[in-house]
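Asker: got a structure for you, letters missing:
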């Protein structure tokens, strides 16, 4: 997705705001955590102080009730008892490893105060004034003990949290130092990021400016490359497209000038090429007439085998010259292939062994001219000629539902996978022997063009296990324009 320069600026602003918000949140969290801890400690002191206040209030309420045993004073005394019991429960939650023993004694003193107060009330109700007074005095002493114990516990708490208070002071100093270093680090990072951000804008502009200078000097072959994803990149692409259009226009003008020059030269050579064309038309007829004369002379002299071979050579040459640019029947292809084999048998005698299995119902199918003979020739060159004992060639024609299958197989050394792929990819491959000039790859190309199919031919081979060429020939063609080429007879 393309980013505009405006988006980049907004991104920079968002990053700065994010860093500032992160620092503010971190500092706020730290301060809140310290404040919560401080409040918790303060609550511990207040709860212990509430116990002292509640015990003193309870003594005062008990004294007022003993002096004036009215229902109102009794109610106040009950409220004082409930208040000190609540304070006791709250203080119990302050237990830790440092104050466990002292806090247990503290709880017992509170329980003793409540029990003593209750005993004083019982004696008062039984009219035992002296016993009630003694219980009141004991409750007063217990209340004093509670006050003293409260101070002791608070002192213990102060010693326990002394490290915390000192830690707060030290952390405050460290926080100031951290803030300074953090400010310097953020300033450095922002400076680096701002520099990088500015380069992402100015660098493409500088490249575009340099490209404009080169273009003004007439150098239209230098590509304009700008690594960016904003409006400058779009400008660079349009600028490069303009450079390409100008360069193409200059190339077209140069090509037209060159073509005009070549046209003038070709006009001078036209007459000479026409004369040579006439000679090329006369030479094949002279060659065919000469071969016919030699064939008849050999027949009259009794050399019938020589006569047949000359006839085969003449037929093969005539077929090669006339049938390459048009379609023929499979019958014609098989016929010229046999003529080629007859010629090669005169050379290799029993070393060349051809095995044929042909379904005659398939011989009417149309096929490009000179398809079979180059493939058989390739098998002769590689499977028969190099071997002292010669070799075997199998030729099969089999009928199918919508295609016929033609197989040409030999027992030669085979092909490598690289060579097979090179042939099927229609690359020129050297045969390593004499041929008619129609290469294997040319046969593959013409078959595919003729039928409009890619899977019309395949090769199965391997090192040391011979080669099998398989052609899947459609009974009806997909491209009918191939055989509309003129018959150049």
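Answerer: Sure, I can see it. In this text, all values refer to a predicted model and were calculated from it rather than measured experimentally.

Asker: When you work out contacts or count neighbours from here on, use the C-alpha atoms and nothing else.
Answerer: Fine.

Asker: buried set for the helix or strand harbouring residue 347?
Answerer: Taking DSSP states H and E as the definition, residue 347 sits inside helix 330-348. Neighbour counts over helix 330-348 (16 or more other C-alpha atoms under 10 Å) mark 330-334, 336-345, 348 as buried.

Asker: got it, and stretch 222-237?
Answerer: So stretch 222-237, judged by 16+ other C-alpha under 10 Å, has buried residues 224, 226, 228, 230, 232-233, 236.

Asker: next one: stretch 436-446
Answerer: By 16+ other C-alpha under 10 Å, the buried positions in stretch 436-446 come out as 439-446.

Asker: Can you list which of these are found in strands?
Answerer: Counting by DSSP state E, these place none of their members in strands.

Asker: Off-centre distance for the helix or strand where residue 261 lies?
Answerer: Secondary structure from DSSP H and E places residue 261 in helix 231-300. Relative to the chain's own centre, helix 231-300 is displaced by 47 Å; criterion: C-alpha atoms, centre = their mean, to the nearest Å.

Asker: for the helix or strand just after that helix, packing partners?
Answerer: Later in the chain than helix 231-300, the nearest helix or strand by DSSP H and E is helix 304-322. Judged by 3 or more C-alpha pairs under 8 Å, 6 or more residues apart in numbering; DSSP states H and E, the packing partners of helix 304-322 are helix 231-300, helix 330-348.

Asker: Point out the other helices and strands that the shortest one packs with.
Answerer: In terms of contacts (3+ C-alpha pairs under 8 Å, 6+ apart), helix 330-348 is packed against helix 304-322, helix 372-379.

Asker: out of those helices, deepest packed?
Answerer: Most buried of the helices and strands packed on helix 330-348 by mean neighbour count (mean count of other C-alpha atoms under 10 Å) is helix 372-379; its value is a mean of 22.

Asker: and the angle for that one with helix 304-322?
Answerer: 120 degrees (axes from the mean of the first three to the mean of the last three C-alpha atoms, to 10 degrees).

Asker: ok, residues contacting helix 372-379?
Answerer: The contact list for helix 372-379, computed with C-alpha atoms under 8 Å, 6 or more residues apart in numbering, reads 333-334, 336-337, 340, 393, 408-410, 412, 431, 435-436, 438-440, 443.

Asker: could you redo the last one with a cut-off of 6 Å?
Answerer: Helix 372-379 is touched from outside by residue 337, with contacts defined as C-alpha atoms under 6 Å, 6 or more residues apart in numbering.

Asker: let's bring in a second one:
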């Protein structure tokens, strides 16, 4: 990810690189021009040095002739070395245009050196007149060297006059080029700065626009920022915040809707409770009427009819109890037997009911109206559809820390989807059972009562029957804040 700091350093580096390139170009041109000037000036200095050296030789030779001492002789030798060195420097100045003039100039220097040497030789041989004659010749050559130096310099000036003019013209052109180059660089830097500013300001504008949208309550629009720096990271974080706020608003709306529905359900529940209180007189009146009919049937000798009415009355009385009460397995078995007495009177030989009960398990607590709805479901869905009827097996088995209750039938069975719907409490039951409590409701109440999911198991195969197994713990785990069930 490119940070804003990196972008700034990049812009600064580009500007510095451009400025450095311009500085190097100007420096190179100035150095080149200066070297050319230095070369020309060096030519003039070398030629002038020849003149000065020849005059110095004449002076030192005159001193030696007047006073032939070893010191003066050494001074002449040094002066001759300087003029020889100057002669070699002149060799480097030779070109096509001045080759003839400089060749003569160099030969003249050689003649001057030879003349001074002959004067010294005659002086050492004490031939004074010959030495003086050679001294005069050397003086004449020295003057000629000075005149020829001026002539060569004048020739050099004429030769390099065109070069001087070209340098001046190049300087003017270079100034114009520098101005245009400066303008182009300024335009380029302005464009580069504009582009660089857009890479920062455009994401900021997009983020500002998104913030305005959020301030207007539009949390459903995603925040998109085209950048690869800290602003992009800020936009992503901002977008996450928008999503969280949007989810929170949706959750608050859902909660408000749920509270509204709960309020409506509360009102409906209050109305239902009022109607339930108003209708309670009917089942109690029916219960008293059944008891009266049972006694009258017994007095008239119809004992089977009397027993049947007693079973119906007992079943009705048991069903009038509150569903949130816990009862013993013994109470559930008694009401189950009363229910099966009624069903046997209905189905006669088509219904076989088999009991296998461990007496030691009868005092274990279970929710009220648990077993009858399951057995009733077996009667309605397993026995009733078959012409020949069927059998139902009811077993209560001791499993050390728990009690296993099995309700098995040999009816038509259930599909796997229906079993799954019952266990997942998704089955919508519309049958008018005697208790008004469906199978899925029993599953839900058992799981709520015991606090775990594996309290019930259903094994069923279509056409082969169904087996319902309840795993009831002998000691129910009760939370600290939960009251123990009413066992009255």
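Answerer: Arrived safely. Fair warning: this is a prediction, and the values are worked out from it, not measured in the lab.

Asker: Out of the buried residues of helix 330-348 of the first structure, which two sit at the greatest distance?
Answerer: Spatially, the most separated pair among these is 330 and 348, at 26.0 Å (C-alpha to C-alpha).

Asker: can you map out the helices along the stretch 351-489 of the first structure?
Answerer: Ranges of helices within the stretch 351-489 of the first structure are 372-379, 417-424, 440-451, based on DSSP state H, counting those that start in this stretch.

Asker: same thing with the stretch 51-200 of the second structure?
Answerer: 70-91, 99-124, 128-215.

Asker: closest to residue 257 of the first structure among the buried residues of stretch 222-237 of the first structure?
Answerer: Among these, and counting by C-alpha to C-alpha, the member closest to residue 257 of the first structure is residue 224, at 28.3 Å.

Asker: The closest one is in contact with residue 238, isn't it?
Answerer: No - between residue 224 of the first structure and residue 238 there is no contact under C-alpha atoms under 6 Å: 9.8 Å.

Asker: ok so, going back, including mean neighbour count, could the helices of the stretch 51-200 of the second structure go into a markdown table?
Answerer: Output for these, formatted as a markdown table (neighbours: other C-alpha atoms under 10 Å):
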| stretch | mean neighbour count |
| --- | --- |
| helix 70-91 | 17 |
| helix 99-124 | 18 |
| helix 128-215 | 15 |
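
Asker: how about these, which one is nearest residue 453 of the second structure?
Answerer: For residue 453 of the second structure, the closest of those is helix 128-215, at 45.0 Å, according to C-alpha to C-alpha.

Asker: quick one: the closest one to helix 99-124, angle?
Answerer: 140 degrees.

Asker: for helix 128-215 of the second structure, packing partners?
Answerer: Applying 3 or more C-alpha pairs under 6 Å, 6 or more residues apart in numbering; DSSP states H and E, we find helix 128-215 of the second structure packed against helix 99-124.

Asker: Which residue numbers in the first structure does the helix it packs on align to?
Answerer: Under TM-score structural alignment, helix 99-124 of the second structure has no counterpart anywhere in the first structure.

Asker: list the helices and strands that helix packs on?
Answerer: Here helix 99-124 of the second structure is seen to pack against helix 128-215 when contacts are counted using 3+ C-alpha pairs under 6 Å, 6+ apart.

Asker: mind redoing it with 10 Å?
Answerer: Helix 99-124 of the second structure makes packing contacts with helix 4-66, helix 70-91, helix 128-215 when contacts are defined by 3 or more C-alpha pairs under 10 Å, 6 or more residues apart in numbering; DSSP states H and E.

Asker: so how far is the second one off the chain centroid?
Answerer: Between the mean C-alpha location of helix 70-91 of the second structure and the chain-wide mean there is a distance of 84 Å, by C-alpha atoms, centre = their mean.

Asker: Can you name every helix or strand that it contacts?
Answerer: Secondary-structure packing of helix 70-91 of the second structure (3+ C-alpha pairs under 10 Å, 6+ apart): helix 4-66, helix 99-124.

Asker: Which one of those helices lies nearest to residue 277 of the second structure?
Answerer: Smallest distance to residue 277 of the second structure across these (C-alpha to C-alpha): 75.5 Å, for helix 4-66.

Asker: Can you give the distance from that closest one to the centre of its chain?
Answerer: Its chain's C-alpha centre and that of helix 4-66 of the second structure lie 59 Å apart, by C-alpha atoms, centre = their mean.

Asker: got the contact list for residue 331 of the second structure?
Answerer: Going by C-alpha atoms under 10 Å, 6 or more residues apart in numbering, residue 331 of the second structure touches 318, 337, 362-363, 365-366, 368-369.

Asker: Using a markdown table, lay out those residues together with distance to residue 381 of the second structure.
Answerer: Output for the contacts of residue 331 of the second structure, formatted as a markdown table (distance: C-alpha to C-alpha, whole Å):
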| residue | distance to residue 381 of the second structure |
| --- | --- |
| 318 | 23 |
| 337 | 19 |
| 362 | 27 |
| 363 | 30 |
| 365 | 28 |
| 366 | 24 |
| 368 | 22 |
| 369 | 19 |
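
Asker: In strands, which of those appear?
Answerer: Counted as lying in strands by DSSP E, out of the contacts of residue 331 of the second structure, are 365-366.

Asker: Any of the contacts of residue 331 of the second structure buried? List them.
Answerer: 318, 337, 362, 365-366, 368-369.

Asker: So which of those residues is the closest to residue 22 of the second structure?
Answerer: The closest of these, once distances to residue 22 of the second structure are taken by C-alpha to C-alpha, is residue 366, at 97.3 Å.

Asker: nearest spatial neighbour of residue 351 of the first structure, skipping sequence neighbours?
Answerer: Distances taken as C-alpha to C-alpha, 6 or more residues apart in numbering place residue 390 nearest to residue 351 of the first structure, at 4.1 Å, with adjacent residues excluded.

Asker: Pretty sure the one you found sits against residue 347.
Answerer: No - between residue 390 of the first structure and residue 347 there is no contact, the gap being 11.4 Å when judged by C-alpha atoms under 10 Å.

Asker: one step back: the helix holding residue 347 of the first structure: how far from the chain's middle?
Answerer: For helix 330-348 of the first structure, the distance to the chain centre is 57 Å (C-alpha atoms, centre = their mean).
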